[in-house]
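Trainee: one predicted model, sequence on top.
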Amino acid sequence: MLRFSTTKVVIMLAVTAFVCLLAVPNLMAPDTRTAIRQAVPGWVPSWLVPTQAIVLGLDLQGGSHVLLEVDSNDLVRSQVATLRDDVRRVLRETRVAPQGGIVAMPRGVQLRLADAADVEKVMPRLRELSQPISNAIIGQTGERNIDITANGDSIQLTLSQAGVDERVRRAVDQAIEVLRRRVDALGTTEPNIQRQGADRILVQVPGLQDPQRLKEILGRTAKLQFRFMAEGGASPLEVEMMPSRDSGGQMMPVERRVIVEGEDLTDAQPAFDQRTGEPIVNFRFNVRGAQRFGQATSENVGRPLAIVLDNEIISAPRILQPITGGSGQISGNFTVEQANNLAILLRAGALPAKLTIVEERTVGPGLGQDSIEAGRLAAIVGTILVAIYMIACYGLFGVMANIAVLINVIMILGLLSALGATLTLPGIAGIVLTVGMAVDANVLIYERIREERRMGRSVISALDAGFSRALSTIVDSNITTLIAAVVLFLLGSGPVRGFAVTLSVGIVTTVFTAFTLTRLMVALWFRTLRPTTIPL
């Protein structure tokens, strides 16, 4: 165990030096890192010239904090509208005409049919609209999302409370993914986006000191629709009034029929109009959207096409020729920032429901600086006390252990920099914990060497047995800790995941430094001095 070939020694030292080199950018100013990154030729791999520093979390560098709430009333209205369309489709397929139309209620719809025979005819199809509610843990709950009641020639379909709750839960899950894509498009690192309660979402973006832009990105539903402007003679039931941005908010008639929706978009990028130079957004449809858009524009050349975003007409260009290529552009007197924000919203997708801002605040960097100083002081004091203890208990071998611990911490910082991980206060706590774990591994080795020496083994035999027999104990204890760290990462969020990442990286470097580097230093000490006793 104490024999090292020259090749093995070179590889070990090269790996250690390279990982430690990854931590160097943390000592550089941001401008210096940027200058180095720009000076390096493009053909040089980025890992050869590391310029990535550790990203500080919201609690260390400040940023924006926003708490959002799903508007359940808006979600119910959307469900009622969908339910009304589904009922209309069923009546059309069964060829049954309601008397007085389909009446929308706060939590459902109601219709009256001509006679009981029509009720018996449509009820089986209407019951198909009511779906059972399932749970990921217990499966079927026995409840349904729509309650259907019939009283004579009257039928009422009502959204159940369990169905609304389930829809809110799914809306929160979907909104979290949409918000994550939007925040990632801002170029920030490691945002914390998580569920809070049944219908709220917490968004924390480290380093972003412009909460207004964050609110604009997060608060917009971004529900994009392409509809035709209503013409004279259209039925009032098929027309909807909407404000037009081009007309200064004046209400304009738009057909209720939606040609294509934003979910059929595959890409949206900000650009500039080649004729006018104004900012625009170029978009591209998927195959289904391209076919529907091409057919609609081919059959309605000369008609104005309303581009509706969140129930507002942002542009209404006239169709001059069929648009069959599956792409187009949106213009609406945008500024450059508005065009860029709109492109981000469209690429990320629409929110399933309106989100209202419950709480917002900007965390100043002053609080972060205080936290950094407190965490740094705790790490320094803890490390010094551990170093003193190791030297007092193990003498020269304690010095070797302290050197290995120091290299261990530098390697942790290097790997965190390479991974682009975010360092938070719990992350600093993870580093301090790793120092204790690294020392614990050395203690196991040294105590095993002492035990072997007391059993009468020679110096070389005791050293060799101490490292070889302590290895399994070290690996087993660190694997169990690694499993706990992985569970924390998978089930936790925000600072908890930051702690898990730091702890996981620390476990890997601890095993490497405690068993490999410490063993190398002991082997060099033995080969150089050829001692007859072990100073333990």
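Mentor: Sure, I can see it. Predicted model only: the values in this text are computed from it and were never measured.
Trainee: could you use CA atoms for every contact and neighbour count after this?
Mentor: Fine.
Trainee: would you say Phe283 is within a strand?
Mentor: Yes. Per DSSP: H, G, I helix; E, B strand; the rest coil, Phe283 lies within a strand segment.
Trainee: quick one, what contacts it?
Mentor: Phe283 makes contacts with Leu265, Thr266, Asp267, Ala268, Gln269, Ser327, Gly328, Gln329, Ile330, as judged by C-alpha atoms under 8 Å, 6 or more residues apart in numbering.
Trainee: and the nearest residue in space to it that is not next to it in sequence, how many neighbours?
Mentor: The shortest distance from Phe283 to any non-neighbouring residue, by C-alpha to C-alpha, 6 or more residues apart in numbering, is to Ala268 (4.3 Å). Using other C-alpha atoms under 10 Å, the number of residues around Ala268 comes to 23.
Trainee: below is structure B, check it against A:
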Amino acid sequence: MLQISTWKRVLIWAFTALILFMAVPNLFYPRVESHNDALKQIEAAGATPELQEAVSAWPSWMPSGLLNLGLDLRGGAYLLADVQVEDVYAERMNGYWPEVRDALREKRDTVGAIRRVDGPAGELHVKIANPEARAEAIETAKGVSRPILSLTGVGSNDIEVTGQGDTLIVTLSEAEKIATDDRTVKQSLEIVRRRVDEAGTREPSIQRQGETRIIIQVPGIGSAQELKDLIGQTAKLTFHPVVSRTSDPEANPGARNLLVPSMDESGTYYIIEETFVVSGDELTDAQPSFDQNGRPAVSFRFNPTGARKFGDYTRDNIGSPFAIVLDNEVISAPTIQDHIPGGSGIITGNFTIEESTNLAVLLRAGALPAEMTFLQERTIGPELGADSIEAGRIATIVAFIAVLAFMWLSYGLFGIFANIALIINVGLIFGLLSIIGATLTLPGIAGIVLTVGMAVDANVLVFERIREELKTARGPSRAIELGYEKALSAILDANVTTFITAAILFALGSGPVRGFAITLGLGILTSVFCAIYITRMLIVMWFERRRPKTIEV
């Protein structure tokens, strides 16, 4: 006999009602979206009457999670960037020079005087006075190497040292270059994500593609150029001692010095020491603010290490100018008036409020480790997104009507039960997508449409098994029970294989392919749930109420 215990019925309906309840905000998308945006703005900048009105437009006791719309549905900007990982090699070699120099100085009696000479980018060239001691100098320089911390470089060191005449050549090993490239792209990926998140954009998609490329998709942003302005700068902040000022752009800065222009376009150039005192990597916070004259500025704070360096330098160099350099331009060169022990300060310049805000965002997010070259850029207008939504809505409605009509004509009353479960199924998909905060794209809509077509497969298997059992002259109750029992294995086999395909698409795909895989995978889960539990529950409730002697499927 058909038996479903009361606690199972309560649990199934409660679970279904909860997920459908979480899908309700999507029926009032603009209102709930304004409510959520207003809450974020109040948290960031305080309440205003307009924001309070937007918050009150949606009840606080209702769920407010929405199905996020992707780039092709909302409009926005798309960038494909290539990270110039080779830029990092030169910086790594500059960082190794003090260690190599100190190690060779300990062998001065053997190798003689040492000095650094110019070489290709990514190589450190060190000239020794005694070429006969080149082998010993090479071994000494190799002593500063470190083992590579990566799976691909186990057992290898990070530098290679060779000799040519009286010159040592230090380069990164191939294994270290591979590890460095991977770290550089991962760091760039994280910094881009932080910069985009800081700007308050809605559900960006930032993914790695291949070895050195990054795909950046930001729905709702005005243009690709706006996105490039946000993430395209390296925002490398350093603090350097100032040697002198000049108006000659061809001036010779001298050994280990740099000639850097002023950001204010006044024609002033600064000669600064190449070695910085403190870098932006040691910043812990940066906020837009105003200076003592009420002009836009950026206040900053260092971590303990940076604060100690900054404090020691300002203590020992009172009365000396101090250059604040952003991306190889001097944005400010104040004179140190007093000891600054707290590790905090303020950057002044010819900023607008918007420029000071953007600079603070860039400094908080950190410096990009390498320059990014943009290979592709696209701006997708909101009108195109609206057309995509409309096309997806029409496709879903047509698929719905076709499937509902087919099930009703093929299976009569049982087909109506399956149709009710199908409607619940679509509601469950939207509820689950809202709960996990998924982003719906045009391929995602295709996944939902495909799910609508596939959702009745399980019911078709069950109903055909019930038909066969009715032919054996069994009673209707036993026929329904055996129909579900014998169809269960076929239902699970068919859906498990499709779910595996969706999982592979999600694991190996990116962007729209993942969107399709998510909706397809969730659709499979909800379809099986509705076929095994919801449709069966409806049939059992009808059977208990009517007690028919015969049934027709």
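Mentor: That came through fine. Note that the structure is predicted; figures quoted are calculated from it, not measured.
Trainee: what residue in structure 2 is paired with the residue nearest to Phe283 of structure 1?
Mentor: Superposed on structure 2 with TM-score structural alignment, Ala268 of structure 1 falls opposite Ala286.
Trainee: Val83 of structure 2 matches what in structure 1?
Mentor: Using TM-score structural alignment, the equivalent of Val83 of structure 2 in structure 1 is Val70.
Trainee: mind listing what the residue nearest to its match when sequence neighbours are not counted touches?
Mentor: Spatial nearest neighbour of Val70 of structure 1, chain neighbours left out: Leu355 (4.7 Å); criterion: C-alpha to C-alpha, 6+ apart. Applying C-alpha under 8 Å, 6+ apart, we find Leu355 of structure 1 in contact with Leu68, Glu69, Val70, Asp71, Leu218, Gly219, Arg220, Thr221.
Trainee: which of those residues also appear as contacts in structure 2?
Mentor: Contacts conserved in structure 2 for these, counting by both residues aligned by TM-score structural alignment, their matches' C-alpha atoms under 8 Å: Leu68, Glu69, Val70, Asp71, Gly219.
Trainee: quick one: the fourth one and Ala23 of structure 1, what's the gap?
Mentor: Read it as Asp71 of structure 1. 45 Å (C-alpha to C-alpha, to the nearest Å).
Trainee: and what of the second one?
Mentor: Computed with C-alpha to C-alpha, the distance linking Glu69 of structure 1 and Ala23 of structure 1 is 40 Å.
Trainee: more neighbours: the two, which one.
Mentor: Neighbour count, other C-alpha under 10 Å: between Glu69 of structure 1 and Ala23, Ala23 has more, with 25 against 21.
Trainee: just give the nearest non-adjacent residue to the alignment partner in structure 2 of the more buried one, would you?
Mentor: Alignment note: Ala23 of structure 1 maps to Ala23 in structure 2; criterion TM-score structural alignment. Distances taken as C-alpha to C-alpha, 6+ apart place Gly431 nearest to Ala23 of structure 2, at 3.9 Å, with adjacent residues excluded.
Trainee: check contacts around the one you found.
Mentor: Contacts for Gly431 of structure 2 (C-alpha under 8 Å, 6+ apart) come out as Ile19, Leu20, Phe21, Met22, Ala23, Val24.
Trainee: residues in structure 1 aligned with the longest helix belonging to structure 2?
Mentor: In terms of residue count, the longest helix belonging to structure 2 (DSSP state H) is helix 382-436. Under TM-score structural alignment, helix 382-436 of structure 2 corresponds to residues 365-419 of structure 1.
Trainee: same thing with stretch 294-303 of structure 2?
Mentor: The aligned range for stretch 294-303 of structure 2 in structure 1 is 277-286, by TM-score structural alignment.
Trainee: buried ones in that stretch?
Mentor: Residues of stretch 277-286 of structure 1 classed as buried by neighbour count (16 or more other C-alpha atoms under 10 Å): Glu278, Pro279, Ile280, Val281, Asn282, Phe283, Arg284, Phe285.
Trainee: correct me, but Val218 of structure 2 touches Thr201?
Mentor: Yes. Taking contacts as C-alpha atoms under 8 Å, Val218 of structure 2 lies within contact range of Thr201: 7.0 Å.
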